[in-house]
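> just coords:
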């Protein structure tokens, strides 16, 4: 077992037919690889058993969450190298007739098995969602999925998100702080919706109440916010009371499918539609359409994946499904637009904010790293590690154009087909009271 790092490096380079771009430090104290490169620290050989049991992303994620694998040096650089070795090559492997039969793969697996120690691998970390059965996106299953992600402690999210408590892409203009960029995003949404005093706004997936507070305080709207997270709702109500806005905002723990008190003048859905799922997306669009008055506007802010040959596939990667967003699904922008229009909406504007989300995620990672000990105490070491990996990897995905995020402004047409919107494009940018 001596010099495990050199043996791992040799196995990897034989498989890849190229030098390993990261340095390895193994559990026996040995190191191997290019000097100055980020260091992949393998603290225990059971991490190799996880990788053998679940090759690729999920096995590596389990080892990361359990603290058996870590990175020293530039996290983004290391993840960029690992993504190229694991994810990109994994995608190419599906085109191979018998990838598992390749002699190099067999030799690599035998070498890992020799280093991995006693079989079988340990159980997955406690932070992993248990295997789910039954139909997707029932009310009960969605509630459990939302609870897994959002009910991990408001104190934890406050450390990561900062004072704005906005858990979606900020809108960066000429630098500024994260809080300023989040305020500008909320204001952009309000302006696109054309909010004015007395308008009824439904905020679907209202989170910790930031959008509802901004719309009520700055634009005089009457806001109903719905969420499936009891922790979010409690925090939002506390903030609303502190702002003196309880007469303008109601926060409900309620499924969007159960909202029945329309019509509303406007609907905001910010970072919520990713949870809806392909089997429910048409229903989601039709429900929101029915809740709007004629001429009412919908602002749908949603992450999108890039199109693939199989356009019926709404998918999310194995790590995110197991540890971050259970049952979450990403669709291409074109599919989302088509479904909204099939429900009766007219799409009036699309704005892409991909680079904005990468900047936002990097700020969240910096917040988490700055407050690491507090974050661990607020939740668990494994949960904090999940969020650090998820947010850093997501930042790279946005930067490399693997995923995007878009704001779609859609309108329920007036009787006779009119939109009620001004002729000039994007005249909503004047601000409150314009």
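Thanks, I have it. Computed from a prediction, not measured in an experiment: that's the story for all the values here. Numbering: from 1, shown residues only.
> make it CA atoms for all contacts and neighbour counts henceforth
Noted.
> so residue 165 touches residue 157, yeah?
Yes - with contact defined as Cα atoms under 8 Å, residue 165 and residue 157 form a contacting pair (7.4 Å).
> helix or strand for residue 92, which one?
helix 89-93 (DSSP states H and E).
> need the contact list for residue 375.
Going by Cα atoms under 8 Å, 6 or more residues apart in numbering, residue 375 touches 155, 156, 159, 368, 384.
> got these as CSV, with secondary structure columns?
Formatted as CSV, these follow (DSSP: H, G, I helix; E, B strand; the rest coil):
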residue, secondary structure
155, helix
156, helix
159, helix
368, helix
384, helix
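> who wins for most neighbours among these?
Tallying neighbours with other Cα atoms under 10 Å puts residue 368 at the head of the contacts of residue 375, with 26 neighbours.
> Quick check: closest non-adjacent residue to that one.
What sits nearest to residue 368 in space, not counting adjacent residues and going by Cα to Cα, 6 or more residues apart in numbering, is residue 160, at 5.1 Å.
> The one you found contacts residue 370, doesn't it?
No - the pair residue 160 / residue 370 is not scored as a contact, 9.2 Å apart, by Cα under 8 Å.
> Comparing these two, which shows the higher neighbour count?
residue 160 (26 against 13).
> ok, and what's touching whichever strand or helix holds that one?
Here residue 160 sits within helix 154-161, counting by DSSP H and E. For helix 154-161, contacts defined as Cα under 8 Å, 6+ apart pick out 165, 167, 231-232, 235, 364-365, 367-368, 371, 375, 378-379.
> Next: stretch 69-86.
Counting by Cα under 8 Å, 6+ apart, 21-22, 37-44, 47, 56-57, 60, 63-64, 392-393, 396 sit against stretch 69-86.
> Just the ones of those in helices?
Judged by DSSP state H, helices contain the following of those: 47, 57, 60, 63, 64, 392, 393, 396.
> ok, for the second one, nearest residue in space, not its chain neighbours?
Put plainly, it is residue 57. According to Cα to Cα, 6+ apart, the nearest residue to residue 57 is residue 319 (6.5 Å).
> for comparison:
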């Protein structure tokens, strides 16, 4: 159906997105506009327009999506990639002219979307995704891999195989002696800890909030130990970034001990998105740059011996996790927030705005 709410939205969308529209839009009455075959955004409720009226740009779109008032059909990464000009372009916030704002108001009045500002979703302004996500949702993202680290994708398109290949490379790089004491942070289901114990005879303490039954050689604990002298500390899953606690981690290593960490970073001139600060990080510190993270390690006596960029593997892993969530139910706000986060982070990694580095450091 061409006539209807969608056709009334078309002049405004063309003004904001250009002509032809890079996406297809379906309104709550079933009417559609846009190019056939383009990613489809579904405006399920007039309230989505009201959110954009009060918060034009990224936050209005995020709130509408998290609440389910706005939806995306098909590949979320492809849809958001087509909409980059609305979310951000070259890290610059969307700028609306006076005419743009007047057109938004006129369209909202015409479609009956004017009213008080809707409340923000409960997922906004909380402790952040990383503190509030249950194990079941992480399991949906990881699928059969049951691992949350960045996979090694050379020669494979399967997430579980990429995860196994990544763990094999890391275990070979560590090459531990039997009896070596290891602390793994963010251990998840302790798959890598299990590999180190079984294949290299390491004694591993795995920090995880997940319900796991550790095998022989692995001890699962809910929190980072207050003290100890470990030969190696491993932090591979970028679920709880390490940059805010490097001094505490250094204090758990013996002299000459080794830290192997994978740290998400942002480009020096990248601008943090409101979505990232309001929904993803919560009270946590924003991501560091590579340089500032290395300086933080150096300040506590950790000498970086090797740094490897994993940006492309990181982007593919994020896309795989997003695809796994997209294939299942996503009615709740937490799942939709994760899906939006994974998709935007994958696009940012592909564009070089964020990255992931694996660093090997020794305590001097």
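Nice, I can see it. Remember, it's a predicted structure, so these values are computed and weren't measured experimentally.
> how about residue 109 of structure 1, what's its partner in structure 2?
Correspondence of residue 109 of structure 1 to structure 2, assessed by TM-score structural alignment: residue 104.
> residues in contact with that match?
12, 53 are the contacts of residue 104 of structure 2 under Cα under 8 Å, 6+ apart.
> Am I right that it is in a strand?
No - per three-state DSSP, residue 104 of structure 2 lies outside any strand segment and is helix.
> Please tell me how far it sits from residue 308 of structure 2.
Between residue 104 of structure 2 and residue 308 of structure 2 the distance, using Cα to Cα, to the nearest Å, works out to 47 Å.
> My read is that residue 268 of structure 2 contacts residue 287, right?
No - at 10.7 Å, residue 268 of structure 2 and residue 287 do not qualify as touching, with contact defined as Cα under 8 Å.
> more neighbours, the two?
More neighbours surround residue 287 than the other of residue 268 of structure 2 and residue 287, with 20 against 13 (other Cα under 10 Å).
> What lines up with that one in structure 1?
Aligned partner of residue 287 of structure 2 by TM-score structural alignment: residue 330.
> my guess is that match meets residue 274, correct?
Yes - using Cα under 8 Å, residue 330 of structure 1 is in contact with residue 274, at 5.9 Å.
> Where do the helices of the stretch 101-250 of structure 1 begin and end?
103-116, 139-150, 154-161, 178-192, 210-219, 230-243 (DSSP state H, counting those that start in this stretch).
> and the fifth one, which stretch of structure 2?
Correspondence between helix 210-219 of structure 1 and structure 2 is established over residues 191-200, with TM-score structural alignment as the criterion.
> What is the equivalent residue in structure 2 for residue 298 of structure 1?
So, by TM-score structural alignment, residue 298 of structure 1 is matched to residue 259.
> Let me know the secondary structure of its match.
strand.
> hmm, back to that, from the contacts of helix 154-161 of structure 1, which is closest to residue 11 of structure 1?
residue 365 (32.4 Å; Cα to Cα).
> Alignment lookup: the closest one to structure 2.
With TM-score structural alignment as the criterion, residue 365 of structure 1 matches residue 322.
> what does residue 55 of structure 1 give?
Using TM-score structural alignment, residue 55 of structure 1 pairs with residue 56 in structure 2.
> who's in contact with that match?
Contact analysis of residue 56 of structure 2 by Cα under 8 Å, 6+ apart lists nothing.
> which stretches of structure 1 form strands?
23-25, 31-32, 39-42, 69-72, 200-204, 222-227, 249-253, 264-270, 292-305, 346-352, 403-411 (DSSP state E).
> Including distance to residue 117 of structure 1, could the ones you listed go into a markdown table?
Output for the strands of structure 1, formatted as a markdown table (distance: least, Cα to Cα, whole Å):
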| stretch | distance to residue 117 of structure 1 |
| --- | --- |
| strand 23-25 | 17 |
| strand 31-32 | 19 |
| strand 39-42 | 14 |
| strand 69-72 | 16 |
| strand 200-204 | 50 |
| strand 222-227 | 46 |
| strand 249-253 | 48 |
| strand 264-270 | 47 |
| strand 292-305 | 39 |
| strand 346-352 | 48 |
| strand 403-411 | 38 |
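> Let me have the ones you listed in CSV, extended by distance to residue 128 of structure 1 and mean neighbour count.
Converted to CSV, these look like this (distance: least, Cα to Cα, whole Å; neighbours: other Cα atoms under 10 Å):
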stretch, distance to residue 128 of structure 1, mean neighbour count
strand 23-25, 26, 25
strand 31-32, 30, 20
strand 39-42, 20, 22
strand 69-72, 16, 18
strand 200-204, 27, 26
strand 222-227, 23, 25
strand 249-253, 25, 21
strand 264-270, 26, 25
strand 292-305, 23, 24
strand 346-352, 32, 16
strand 403-411, 24, 23
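> For residue 150 of structure 1, which of the ones you listed is the nearest?
strand 222-227 (10.2 Å).
> and that closest one, what does it pack onto?
The contact analysis (3 or more Cα pairs under 8 Å, 6 or more residues apart in numbering; DSSP states H and E) places strand 222-227 of structure 1 against strand 200-204, helix 210-219, strand 249-253.
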